[in-house]
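J.: structure here, sequence nowhere to be found:
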């Protein structure tokens, strides 16, 4: 990706009918298929909100957000301290970057965007943390580098308080 390519990127926006994603390939078939087969339906049904970053109208990265909760026993101590059970969270359900755009810190930029949107939502309704289910060890390491911590009951479920992620990403 060149500087010219970066300048052509459209800031993250809600997935819409004009976005092109038929050729999206992040290297993980399940993430490709979810974008192509489920994202728009989930949007329509209110199950999740998908945000895309595009070069022109071509999707080069995406993530989705959904409301959720986590049992206190499944949350790290920093997350569950002084909280009711269950703890309200925002779930990053999917995050993927097209193979041609990987290694350019676009994933971290999408996490930052997800955090900003979550902080806005937390002004309206109580949200303690952001939760992700890492699909691989590489994904887990990526989320840990952004400040997420393992759940005590599932090492592939990671959680971070809004306070901690704000510090980690300097937002």
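T.: Received, thanks. No experiment lies behind these values; they were computed from the predicted model shown.
J.: C-alpha from now on. contacts and neighbour counts both.
T.: Fine.
J.: same for the biggest strand by length in the chain, what does it pack against?
T.: When the chain is parsed with DSSP state E, its longest strand is strand 58-70. The contact analysis (3 or more Cα pairs under 8 Å, 6 or more residues apart in numbering; DSSP states H and E) places strand 58-70 against strand 49-55, strand 87-97, helix 106-122.
J.: second structure for comparison follows:
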């Protein structure tokens, strides 16, 4: 599969065909197939997808969230309100047909850049992710995400 070209991520639209997405991680596939379109319609998450031709090659979702200050420590809780505003990178996946071409890297960087812009406009201290498995955890660690003590979550500073 040399020479694949992926379009820059854009917001998922009605009819984009994400319901057949398959990255091999059950929770990500299930969310893409069953909930991505309704999350977009209901305003609970914004889904960004990168395409190879007409196929969804990969996607990620962003939504707002808060973390109780008394559930965290260190930098994240210092001088923070009772509910700390964060951005949740809820899902990120690359379809099996397009894995191994750096698209996961590109999607994560796009998510970070969008989150930084959002944090500068709306206010959010961190980008938070719940890794699906140890392989995903290692992926996020490689990009500087740190564990959120006492949870399965990881975070990257936005401010």
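T.: Cool, got the structure. Just so it is clear, the structure is predicted and the values come from calculations on it, not from any experiment.
J.: returning to that earlier point: go through the helices and strands packed on strand 58-70 of structure 1 and name the closest to residue 70 of structure 1.
T.: strand 87-97 (5.3 Å; Cα to Cα).
J.: hmm, who's touching that closest one?
T.: 25-26, 31, 60-72, 80, 106-107, 110, 114, 118, 126-133 (Cα atoms under 8 Å, 6 or more residues apart in numbering).
J.: who wins for proximity to residue 157 of structure 1 among the helices and strands packed on strand 58-70 of structure 1?
T.: So among those, strand 87-97 is nearest, using Cα to Cα, at 10.5 Å.
J.: nearest residue to the residue most central in space within structure 1 in space, please, no chain neighbours.
T.: Using Cα atoms, centre = their mean, the residue of structure 1 that lies closest to the mean C-alpha position is residue 92, 3.8 Å off. Nearest residue to residue 92 of structure 1 in three dimensions, chain neighbours excluded: residue 65, at 4.8 Å (Cα to Cα, 6 or more residues apart in numbering).
J.: now which residue in structure 2 aligns to the one you found?
T.: In structure 2, the residue matched to residue 65 of structure 1 (TM-score structural alignment) is residue 62.
J.: okay, now that match: neighbour count?
T.: 22 (other Cα atoms under 10 Å).
J.: that one contacts residue 49, doesn't it?
T.: No. Using Cα atoms under 8 Å, residue 62 of structure 2 is not in contact with residue 49; the gap is 11.5 Å.
J.: I'm done for today, thanks for sticking with me.
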